[in-house]
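Chemist: This is the structure alone, sequence omitted:
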């Protein structure tokens, strides 16, 4: 039952993050949908970690080169997701208020993705059928 509660909590926080993102796009004073391109970063961010967990052997060593490279790529994707709204606001494509809402949405969504990996990815018997 704990897995279901965690899944409901993660989906609720994901909905809150997407609400911030959509408010940054759809409010009447902002009205520009360029910040929706961060959705691409939301989809891309867990992919390197999924690939690294699939390819790396499960050893007890402190460092694994495949996982470290995946963390590096994931960090680049996350930083890009925070950088895109700032660049759009700096070039006056979007307003700074929309940039703030998108940044809040980014924070919530990426914490939700991290929470997913903490809750569902910790064990060796990780499978999609457990929830």
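Modeler: Happy to help now that I have it. Computed from a predicted structure; not experimentally measured. Numbers count the residues shown, from 1 in each chain.
Chemist: drop to CA atoms for contacts and neighbour counts, all remaining ones
Modeler: Will do.
Chemist: Would you state the helices of this structure in chain order?
Modeler: Assigned by DSSP state H, the helices in the chain fall at 2-26, 38-44, 47-55, 65-90, 96-120.
Chemist: Against which helices or strands is the shortest one packed?
Modeler: Right, the one you point to is helix 38-44. Helix 38-44 sits against helix 65-90, with contacts defined as 3 or more Cα pairs under 8 Å, 6 or more residues apart in numbering; DSSP states H and E.
Chemist: Kindly recompute the last result at 10 Å.
Modeler: helix 2-26, helix 65-90, helix 96-120 (3 or more Cα pairs under 10 Å, 6 or more residues apart in numbering; DSSP states H and E).
Chemist: one more structure, for comparison:
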């Protein structure tokens, strides 16, 4: 998240448009959380899990695509955001999504090794 803020707030970039990827950070774990809750009630629903993974993948790809599109758009004589800001946001995306993945791996309810937590 710090890299995303740096990509927005540094004086050489001075554009807060890349900060919209935070919406994707909030939306990314929601399909998986909903699918796990629904899966517990119904039993093992593989279709529900696959749909949740598909939606999550779409959200993650959109989070990577937004800064690239903003850096390549020809709305003004220069692009909406600078290339350096785009790179910082892409690295920030990688850190945040790996953290979310690590959370789901560490606190998986199906794994018996973490029941003591």
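Modeler: Nice, I can see it. For clarity, every value in this text was computed on a predicted model and none was experimentally measured.
Chemist: Work out the TM-score between the chains.
Modeler: Scored by TM-score structural alignment, normalised by the length of the second structure, the superposition of the two chains gives a TM-score of 0.85; 106 aligned residues with a Cα RMSD of 1.6 Å.
Chemist: Quickly compare the helices of the first structure and say which is most buried.
Modeler: Mean neighbour count (mean count of other Cα atoms under 10 Å) peaks for helix 96-120 among the helices of the first structure, with a mean of 19.
Chemist: Output the residue interval of the second structure matched by that one.
Modeler: Alignment of helix 96-120 of the first structure against the second structure: residues 83-107, by TM-score structural alignment.
Chemist: Run the chain-centre distance for the matching stretch.
Modeler: 7 Å (Cα atoms, centre = their mean, to the nearest Å).
Chemist: Quick one: residues contacting the most centrally placed residue in the second structure.
Modeler: The centre of the second structure sits closest to residue 25, judged by Cα atoms, centre = their mean, with a distance of 4.1 Å. When contacts are counted by Cα atoms under 10 Å, 6 or more residues apart in numbering, residue 25 of the second structure touches 1, 59, 60, 63, 93, 96, 97, 100.
Chemist: repeat that for 8 Å
Modeler: Contact analysis of residue 25 of the second structure by Cα atoms under 8 Å, 6 or more residues apart in numbering lists 63, 96, 97.
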